[in-house]
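[1] Here you go, sequence then predicted model.
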Amino acid sequence: MSRYFEFARHGTTWRTEIMAGLATFLTMAYIIVVNPAILEAAGLPRDASITATILSAAFGTLVMGVYAKRPFAIAPYMGENAFIVFTVVKGMGFPWQTALGAIFLAGALFTVLTLFGVRRWLAEGIPASLKHSFTVGIGLFLTFIGLNAMGMVQLGVPGSPVALGALNKPTTLLAMAGFLATAVLLARGQKSALLLGIVLTTGLSFATGVTPLPAGVVSAPPSLAPLFGQIDIAGALTLEAMPVVVIVFVMAFVDTIGTLIGLGARAGLLDANGNLPDMEKPMLADAVVNMVAPVLGTTTCGAFVESAVGIEAGGRTGATAVVVALLFLASLALAPLFTAIPSHATGVAIVAMGVLMLSAMATLDFADFTEWVPAFLTIVLMAFTYNIGVGMTAGLIAYPVMKSFTGRVREVPAAMWWLAAMSLLFYAVYPYH
């Protein structure tokens, strides 16, 4: 089995991959609770959503591990779920069944384009500077999420949208202590530093009574019956619903490319040209799960940026993803245990991951503004709009514009023009508030 995952080539072992899978799972286990809570606002039954979320994540991650052999976990995207609930269902008035149908259609289109090699061609046409900016932008995005989870950053008021959190709160103090401990472990070269940071912070929270111990360990999984097979494909094929299909497609398309490249860079899996070898395999895993997830009853899925935590713990092969998938399946019965991990503990690992990913900033060429400005827009808009797709599309548009108006249009790969056109379409149909 170790030969199947090519442990020797990647310099890893079963122990390392298992620890990496555990680290990734603990960092993203919040999705088991958070995704159903968001979808409930659109009318999807919360209990059934828990099962749909777990099964979608387990299926997609298992395909990623066994078929694509990459250490990337798949789960319902945060951001896309909120878009479906608050924009498509509540704002535009579509039933949630139609929204799931739109996700299925986007997944089918992903699958076709992947099988014909179109998605790989587009991904490989992205310049190196933008690929590095994806890593940096995702790192900054993660940092913001982590700081908020730790309690160090909170929503502000109009005119000052972000504010300092309450640093005197016990959860925030524990999180800061956990982060400093994690940072020291990183400085000492401890590969499991992020996982140990989660465990340490959680243990201190339980010991001090700041976080209550789980009420139980084992529970029966909720029935999937209220959601299974409820998609409305015919409704999604109507002229009125087409903008929803387009937005879902573009958002997931750019998010997936950016996440795969950013994670691949952090794992050292990119080739000399900055491309992820056999990229069509993880893309196909992502495409297929987006046909399965809406049938199960949940929203757009894709590679999770929190996979970076497991990568930092040494995960380099599909074995890491297989471990994550098995832990998701175990959570069907052990949800009370896994969901007891407090958000301020996972926030510690997420911020630490941001520290590591921001180091890719050193690869950017600050002197060449035709390269730096698109990278800059990508980085800052990912974080400041709280949307990876917005940052990526901004960079994909700015790159050919900067090159064209500075007499360097020949430096723009053909694929970039298609990506820029797709990005413009994204902004044209995006439902602004």
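    Arrived safely. Numbers count the residues shown, from 1 in each chain.
[2] use CA for all of it now, contacts and neighbours both
    Fine.
[3] For the helix or strand where residue 292 lies, name the packing helices and strands.
    When secondary structure is defined by DSSP states H and E, residue 292 falls within helix 280-296. The contact analysis (3 or more C-alpha pairs under 8 Å, 6 or more residues apart in numbering; DSSP states H and E) places helix 280-296 against helix 46-63, helix 96-115, helix 118-124, helix 242-267, strand 301-303.
[4] which of the ones you listed is buried the deepest?
    When you average the neighbours per residue for each of those (mean count of other C-alpha atoms under 10 Å), strand 301-303 leads with a mean of 29.
[5] quick one: contacts of that one?
    56-57, 72-77, 252, 256, 259-260, 286, 289-290, 293 (C-alpha atoms under 8 Å, 6 or more residues apart in numbering).
[6] buried stuff in the helix or strand containing residue 203?
    Per DSSP H and E: residue 203 is located in helix 193-207. Within helix 193-207, the residues that qualify as buried are 193-206, counting by 16 or more other C-alpha atoms under 10 Å.
[7] With stretch 326-343 instead?
    Of the residues in stretch 326-343, those buried by neighbour count under the rule 16+ other C-alpha under 10 Å are 326-329, 331-343.
[8] Got another one to weigh against that:
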Amino acid sequence: MWAQMAAGETGASWRCDAVAGLGTALTLSYVLLAVPTFLARAGMDFAGAYAACGIAMVLGTALMGFLRLPIAAAPSVPLVVWLVMLPVISHGLDWRALLAVGAAASAVLLFGLFTLGRLHRTRFGARHFRRELVHSVVPPCIERGLAGGVGLMLIFTALSEGRLLMPAPAGLLQLGDLHDPVAAFGLVGVLLVLALMAARVRLAVFYAMLIVAVLSFVEGFWIVPSAPFFEPEGLDKTAFQLFCVPSMDGILWGEAAATGFVLLLYLALDGWGSLIVLAQMRAPHGETSSSDAAALHGRKTLAVFGALGIVASALGTVPVVAAPESAVGQSLGGSRRMSWFTALFLTGMLFLAPTARELASFPALFVPALFGAGILLLQRVQGVLSGDFAERAAAGALFLLAPLTKSLALSIGTAFFLLVFLKCMAGRMAEVRLPARVLAVCFLLYWYFGYWPTF
């Protein structure tokens, strides 16, 4: 699959890749605004955080293009929310220390992947071993649950951003109020995506986005600003501030270490999970060797993201990962060239901050993109709840938690823990390889340091 991702379809045109890049960039515009907004709450300069985030996204996405992969790079919004709300606001960690922690976690990830690569070349150079290594770490039941989990995560994100699903006072969720213009236009976008997909329209997602954008513009729910351009500025207030960390006491050093450990696991698990899902989406139907592909190419791509994390932290933002929103561009038929067009349009958004802010102010515009990409991922789900009880429980947990938590790291970690725990209770621990057991223990530490303090 990764080979096909690298090669791209021969029939894919430059026009199709441009449309896919535009759709992906528009969908990522809410990330480009949400991340600096939350970092500003941590004390950073908004303009500097916006410029740093935009440059990191452009650089990472362009590098994915040079790797011949149709993937966009962006910070994870749920991760940024957790970092700002818990370590910074609740526990008092300085935002400059947060940048240093991000650089350190990325450096450790890069060093670990480099060491693993050296081990393969010097002692276990055969491709067969690399396949066996990944198969021993990633049980098939977890791999099967990834595409469905990410698909549901994108759908739930679309419905919640479009206010079609709202928190309920007596339950978990309730339907939104269709008198709300965002909900009304969001519903129009969902129905358009379903109708166009049923009609087998090739660019169903893009046409649905375009129709919703035009209708909402005509109704006056968003406008083109009188001053649509914004020269990037503020990097002098954020760049290289990770070297200016104020003095910290023992408690804050412990908080920084715990945050770094959680961030390291998040980057590894979330990054690997996104890469696996995006590889599956570009594979032919019936192909099931995504773990083989990840064994051969995923380590190199994760290493690139590790290096990008150091650069992003030095600029003044959090590390970037493979954006699940890349599925939007892939659903529009984008090939490897899609990443270059996405990077080009994201570069334009660096100078169009007021316009991007206006677009993001009416989130119904992004509902068709996220919803359509989620539907296309769900179409690839086969045999999620197969195998014995432990395997079905692990895959089901991943399938359920991804949309509820919007965190692949937490979802994958829970699936590993459940698989190991239930296999142990059934007296079948021998069926679980040692690397999977180690990951289950790492998840317990991740949960303790990352989530226990919030209770």
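    Thanks, I have the structure now. The structure displayed is predicted, hence computed values, not measured ones.
[9] Would you pull the TM-score for this pair?
    In this superposition the chains share a TM-score of 0.91, using TM-score structural alignment, normalised by the length of structure 1; 427 aligned residues with a C-alpha RMSD of 2.5 Å.
[10] hmm, back to that, what about the helices and strands packed on helix 280-296 of structure 1, which gets the closest to residue 309 of structure 1?
    Nearest to residue 309 of structure 1 among these is helix 242-267; the distance by C-alpha to C-alpha comes to 9.8 Å.
[11] Report the aligned residue range of structure 2 for that closest one.
    Helix 242-267 of structure 1 lines up with residues 257-282 of structure 2 when matched by TM-score structural alignment.
[12] ok, average deviation of the matching stretch from structure 1?
    Mean deviation of stretch 257-282 of structure 2 relative to structure 1 after superposition (mean C-alpha distance after the TM-score superposition for structure 1): 1.1 Å.
[13] got a markdown table for the buried residues of helix 193-207 of structure 1, with distance to residue 110 of structure 1 too?
    As requested, the buried residues of helix 193-207 of structure 1 are exported to a markdown table (distance: C-alpha to C-alpha, whole Å):
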| residue | distance to residue 110 of structure 1 |
| --- | --- |
| 193 | 36 |
| 194 | 33 |
| 195 | 34 |
| 196 | 37 |
| 197 | 37 |
| 198 | 35 |
| 199 | 38 |
| 200 | 41 |
| 201 | 40 |
| 202 | 39 |
| 203 | 42 |
| 204 | 44 |
| 205 | 43 |
| 206 | 44 |
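[14] Greatest separation within these: which pair is it?
    Using C-alpha to C-alpha, the two most remote members of the buried residues of helix 193-207 of structure 1 are 193 and 206, lying 19.8 Å apart.
[15] Roughly how far does the most centrally placed residue in structure 1 sit from residue 404 of structure 1?
    Centroid check for structure 1 by C-alpha atoms, centre = their mean gives residue 304 as the closest residue, at 2.9 Å. With the distance defined as C-alpha to C-alpha, to the nearest Å, residue 304 of structure 1 ends up 34 Å from residue 404 of structure 1.
[16] out of the helices and strands packed on helix 280-296 of structure 1, which comes closest to residue 89 of structure 1?
    Residue 89 of structure 1 lies closest to helix 96-115 among these, at 6.1 Å (C-alpha to C-alpha).
[17] now that closest one, how far from the centre of its chain.
    What separates the centre of helix 96-115 of structure 1 from the centre of its chain is 18 Å, taken as C-alpha atoms, centre = their mean, to the nearest Å.
[18] With structure 2 overlaid, how far apart is that helix on average?
    Overlaying structure 2 shows helix 96-115 of structure 1 at a mean distance of 0.7 Å from the equivalent residues (mean C-alpha distance after the TM-score superposition for structure 1).
[19] Structure 2: matching residues for that helix?
    Mapped onto structure 2 using TM-score structural alignment, helix 96-115 of structure 1 spans residues 95-114.
[20] Residues in contact with that stretch: which ones?
    Counting by C-alpha under 8 Å, 6+ apart, the neighbours of stretch 95-114 of structure 2 from elsewhere in the structure are 42-44, 83, 88, 241-246, 256-257, 259-261, 263-264, 267-268, 299-300, 302-307, 309-314, 316-319.
[21] Put the buried members of the residues you listed into a PyMOL selection.
    Buried residues among the contacts of stretch 95-114 of structure 2 (16+ other C-alpha under 10 Å), as a PyMOL selection:
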select buried, resi 42+44+83+88+241+242+256+257+259+260+261+263+264+267+268+299+300+302+303+304+305+306+307+309+310+311+312+313+314+316+317+318+319
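[22] what's the matching residue for residue 304 of structure 1 over in structure 2?
    Using TM-score structural alignment, residue 304 of structure 1 lines up with residue 323 in structure 2.
[23] right, and that match touches residue 72 too?
    Yes: counting by C-alpha atoms under 8 Å, residue 72 is a contact partner of residue 323 of structure 2 at 5.6 Å.
[24] How much space separates the equivalent of residue 171 of structure 2 over in structure 1 from residue 50 of structure 1?
    The pairwise alignment with structure 1 assigns residue 171 of structure 2 to residue 160, based on TM-score structural alignment. Remark: distance between residue 160 of structure 1 and residue 50 of structure 1 (C-alpha to C-alpha) = 35 Å.
[25] which of the residues in stretch 402-421 of structure 1 are buried?
    Those buried within stretch 402-421 of structure 1 under the rule 16+ other C-alpha under 10 Å are 402, 403, 412, 415, 416, 417, 419, 420.
[26] Looking at those, which two lie furthest apart in space?
    The widest separation within the buried residues of stretch 402-421 of structure 1 (C-alpha to C-alpha) is 16.0 Å, between 402 and 415.
[27] show me what contacts residue 28 of structure 2?
    For residue 28 of structure 2, the contacting residues are 74, 325, taking C-alpha under 8 Å, 6+ apart as the criterion.
[28] Have a look at how far, on average, the host helix or strand of it is from structure 1.
    Take DSSP H and E as the rule and residue 28 of structure 2 turns out to sit in helix 14-41. After superposition onto structure 1, the mean distance of helix 14-41 of structure 2 to its aligned counterpart is 1.3 Å, using mean C-alpha distance after the TM-score superposition for structure 1.
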